[in-house]
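A.B. asks: kindly return the folded structure for what I paste below:
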Amino acid sequence: MEVALNLLLKKAPLCSNIVYMLEWFEEKDQHILILEYPQPCLNLKTLLRYNNHKLTETQARGLLAQAVRAAKHCMNQGIFHRDLKLNNLLLNTRMMEVKLIDFGCGDLVKDSGYRYEFRGRHRPPEFYTKRKYHAGPTTVWTLGLMLFQMVTGRPAFPTKEDIIAGDLTFDSSLSG
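C.D. replies: Okay, the predicted model is just below:
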């Protein structure tokens, strides 16, 4: 599926905030993908680690805006990334350009939603309460969780129970 999604992404229009597949090869029991590699770069999780685990609101806003453009482009192309997280966003440190990577968990957007396992700690509440989730709302949820972590230095919801309850505490230092 990852190869198919990468091929779909290459259809015009392109988005500067996505790492594109340049080539791919099929081997006996695996696919080999050759992808763009922006240099110099690091993923956003590493960037946070270098910055005391959080960014200023201005920095986070600029980075998130680019992540939103990438996610929106995917949705417009009919692709649900399904694994949006700080590790899957590369930052070209020279250009301050964010690029979305890793479509290995992705799927085509379906109106009927998804029932199968959701990867990572960014599961939406409906994954637990209804055992079903949808691409658009889940993408927005995940982007919000990443923004929260970028500006606070901590996950929005440390546990599954916190996600279900919607217990979220904002730092008083954040702008209103």
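
A.B. asks: going forward, measure contacts between C-alpha atoms and count neighbours the same way
C.D. replies: Will do.

A.B. asks: what are the ranges of the helices in this protein?
C.D. replies: 2-9, 44-50, 57-76, 125-129, 135-152, 160-165 (DSSP state H).

A.B. asks: point out the most buried one among the ones you listed.
C.D. replies: Highest mean neighbour count among the helices of the chain (mean count of other Cα atoms under 10 Å): helix 135-152, with a mean of 20.

A.B. asks: picking that back up, now distance to residue 17 too, for the helices of the chain, in TSV please.
C.D. replies: What follows is the helices of the chain, written out as TSV (distance: least, Cα to Cα, whole Å):
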stretch	distance to residue 17
helix 2-9	12
helix 44-50	14
helix 57-76	5
helix 125-129	28
helix 135-152	15
helix 160-165	29
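
A.B. asks: distance of the residue of the chain most remote from its centre relative to residue 1?
C.D. replies: The C-alpha centroid of the chain is most remote from residue 28, which lies 30.3 Å away (Cα atoms, centre = their mean). As for residue 28, its distance to residue 1 is 16 Å (criterion: Cα to Cα, to the nearest Å).

A.B. asks: same check, this time on residue 162
C.D. replies: Taking Cα to Cα, one finds residue 162 at 33 Å from residue 1.

A.B. asks: could you do residue 62 as well?
C.D. replies: In terms of Cα to Cα, residue 62 sits 31 Å off from residue 1.

A.B. asks: how near is residue 45 to residue 33?
C.D. replies: For residue 45, the distance to residue 33 - Cα to Cα - is 23 Å.

A.B. asks: same question, residue 14
C.D. replies: For residue 14, the distance to residue 33 - Cα to Cα - is 19 Å.

A.B. asks: and what of residue 39?
C.D. replies: Remark: distance between residue 39 and residue 33 (Cα to Cα) = 18 Å.

A.B. asks: any idea which residue is closest to the centre of the protein?
C.D. replies: Within the chain, and using Cα atoms, centre = their mean, the residue nearest to the centre is residue 84, at 2.0 Å.

A.B. asks: now for that residue: which residues touch it?
C.D. replies: 139, 142, 143 (Cα atoms under 8 Å, 6 or more residues apart in numbering).

A.B. asks: kindly report the same for residue 26.
C.D. replies: residue 32.

A.B. asks: also the one 5 residues further on?
C.D. replies: Applying Cα under 8 Å, 6+ apart to residue 31 gives the contacts 24, 25.

A.B. asks: and for the one 4 residues further on?
C.D. replies: Residues touching residue 35, when contacts are defined by Cα under 8 Å, 6+ apart, comprise 19, 20, 21, 22, 23.

A.B. asks: to compare against the first, here's another:
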Amino acid sequence: MRMGKYEMGRTLGEGHFGKVKLARDADTGRTFAIKILDRQRILAMKINEQIKREIATLKLLKHPNVVRLYEVSASKTKIYMVLEYVNGGELFDKIALKGKLTEKEARKLFQQLIDAVAYCHEKGVYHRDLKPENVLVDAKGNIKVSDFGLSALPQNQLKDGLLHTTCGSPNYIAPEVLLNKGYDGSMSDIWSCGVILYVMLTGNLPFDDQNVVVLYQKILKGNAHIPKWLSQGAQHILRKILDPNPIMRIDVDGIKAHEWFKKGYAPAVPFNDDEEDISMDVDSLNMTECFLKHNGIQDKIAINQMNAFQLIGMSSCLDLSGFFEKELKVIQDCKGLANSRGQESLLISAEVFEINESLYVVELKKSSGDCSLYRKLCETLSEDLGTCKSQQFLKQDSIRQEIGRYNSSF
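C.D. replies: Got it, this is the predicted structure:
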């Protein structure tokens, strides 16, 4: 199989929106990774802006510790992103294999991570989803930051100069992001880097809990246990980074000046910004209403599976500062949803977390049954929650009633 000058090889990975294939330039023999995205799925999931943001962001970044985007093209059904091939796997796998890394090895990778993040910030790019799964390692043991789908650019900031979208991965998210009062993208990225450093050094997460609400409570308090068996320098820099107060948290310059960080530090040199730009077929990437009509695709969400974290991110009105005001109450409910023949085909669990008197967080999980029914339920619930956004809270009884209504309708 060929795509232009590229000979397509084995599949490296698959996701909700497409797959990544190994490819070789037939002219030069150079190896690349080509991300092949399904446009219909992208439009159905309404993540076209996310994809365009990732492409626009990667187009800006030319650094040895950031995955490079070399070319973008598209057909009526697919988008092709020609990316740098990183053959060492994820940092997550490297840590999982060893249990934890030595301080020397962790410091080297952390130095490269900070170099990459500092460069991104200089370009006005805030990653917002830094975690070991989004940090790749090449054959020489050097890191490459990847997956900029949740990144933000200066134009995403509001008039107050802050970002306001709640996003990221629960264990790595900064406390100020959870508070929904606006946050500095650079400082929230630094927090995530600190969590990654902690994981590399100890093999464990500094903040963890199966209950997502309790997890957020721990993050907001910021009382991470720093093992005494780490060197004094490692302990100190971790405490300075994992400070829940972003104003007091150490910044990039402070990290680079830290004695622990400076050992054996060799700053990375960014690539020349004047080098030839990537090839991009801009017109073919334009996901307009005309394209929707041409392909007969309805502009609606086909699958919208939500967990409590995604629910929190839906609305800026959801303020988690109520964690400290009173104890959390957890209500659990399970319902078996029946199909038209009366046979049970879907079992879900719904957890309602009472944050305060007027605010509830709802988490749905499919225990067993028909995936299509679960998707339909999530889609319908998502639409209902869209209406609830303007009401600023979710009532426990209304959620139970909704589940009862789905039970009868299915």
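
A.B. asks: just tell me what residue 101 of the first structure corresponds to in the second structure.
C.D. replies: Aligning on TM-score structural alignment places residue 101 of the first structure opposite residue 146 in the second structure.

A.B. asks: ditto for residue 16 of the first structure
C.D. replies: So, by TM-score structural alignment, residue 16 of the first structure is matched to residue 64.

A.B. asks: what of residue 170 of the first structure?
C.D. replies: Under TM-score structural alignment, residue 170 of the first structure pairs with residue 226 in the second structure.

A.B. asks: hmm, its match is touching residue 236, no?
C.D. replies: No - the pair residue 226 of the second structure / residue 236 is not scored as a contact, 9.1 Å apart, by Cα atoms under 8 Å.

A.B. asks: strands along the stretch 201-350 of the second structure, start to end?
C.D. replies: 279-280, 329-338, 344-356 (DSSP state E, counting those that start in this stretch).

A.B. asks: so where is the first one in the first structure?
C.D. replies: When you say that, I think you mean strand 279-280 of the second structure. Strand 279-280 of the second structure maps onto no residues of the first structure, going by TM-score structural alignment.

A.B. asks: by contact count, what packs against that strand?
C.D. replies: In this structure, strand 279-280 of the second structure makes packing contacts with strand 69-74, judged by 3 or more Cα pairs under 8 Å, 6 or more residues apart in numbering; DSSP states H and E.

A.B. asks: likewise the longest one?
C.D. replies: Packing contacts for strand 344-356 of the second structure, counted by 3+ Cα pairs under 8 Å, 6+ apart, involve strand 329-338, strand 359-369, helix 371-388.

A.B. asks: dump these into TSV; add distance to residue 52 of the second structure and mean neighbour count as well.
C.D. replies: As requested, these are arranged in TSV below (distance: least, Cα to Cα, whole Å; neighbours: other Cα atoms under 10 Å):
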stretch	distance to residue 52 of the second structure	mean neighbour count
strand 329-338	38	16
strand 359-369	29	18
helix 371-388	24	16
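
A.B. asks: which among these is found nearest to residue 48 of the second structure?
C.D. replies: helix 371-388 (18.2 Å; Cα to Cα).

A.B. asks: so that closest one matches what in the first structure?
C.D. replies: Going by TM-score structural alignment: helix 371-388 of the second structure matches no residues.

A.B. asks: then stretch 191-199 of the second structure?
C.D. replies: Aligned by TM-score structural alignment, stretch 191-199 of the second structure falls on residues 141-149 of the first structure.

A.B. asks: tell me how far the matching stretch is from the chain's mean position?
C.D. replies: 9 Å (Cα atoms, centre = their mean, to the nearest Å).

A.B. asks: mean shift of that stretch relative to the second structure?
C.D. replies: Following superposition, stretch 141-149 of the first structure is found to deviate from the second structure by 0.6 Å on average (mean Cα distance after the TM-score superposition for the first structure).

A.B. asks: give me the contacts around that stretch.
C.D. replies: 54, 60-61, 64, 67-68, 84-86, 122-124, 154-156.

A.B. asks: ok, 6 Å please
C.D. replies: Identification of contacts with stretch 141-149 of the first structure by Cα atoms under 6 Å, 6 or more residues apart in numbering yields 122, 155.

A.B. asks: among the strands of the stretch 201-350 of the second structure, which is nearest residue 373 of the second structure?
C.D. replies: Here strand 344-356 is closest among the strands of the stretch 201-350 of the second structure (Cα to Cα), at 7.0 Å.

A.B. asks: which part of the first structure lines up with that closest one?
C.D. replies: By TM-score structural alignment, strand 344-356 of the second structure lines up with nothing in the first structure.

A.B. asks: hey, what's the angle from that strand to strand 359-369? Just curious.
C.D. replies: 160 degrees (axes from the mean of the first three to the mean of the last three Cα atoms, to 10 degrees).

A.B. asks: how big is the angle separating strand 344-356 of the second structure from strand 329-338?
C.D. replies: Angle, strand 344-356 of the second structure to strand 329-338, by the same axes, to 10 degrees: 160 degrees.

A.B. asks: one step back: am I right that the match of residue 101 of the first structure is in contact with residue 134?
C.D. replies: Yes - between residue 146 of the second structure and residue 134 there is a contact at 5.3 Å, judged by Cα atoms under 6 Å.

A.B. asks: neighbour count for the two, which is higher?
C.D. replies: residue 146 (21 against 16; other Cα atoms under 10 Å).

A.B. asks: quick one: residues contacting the more buried one.
C.D. replies: 67, 134, 135.
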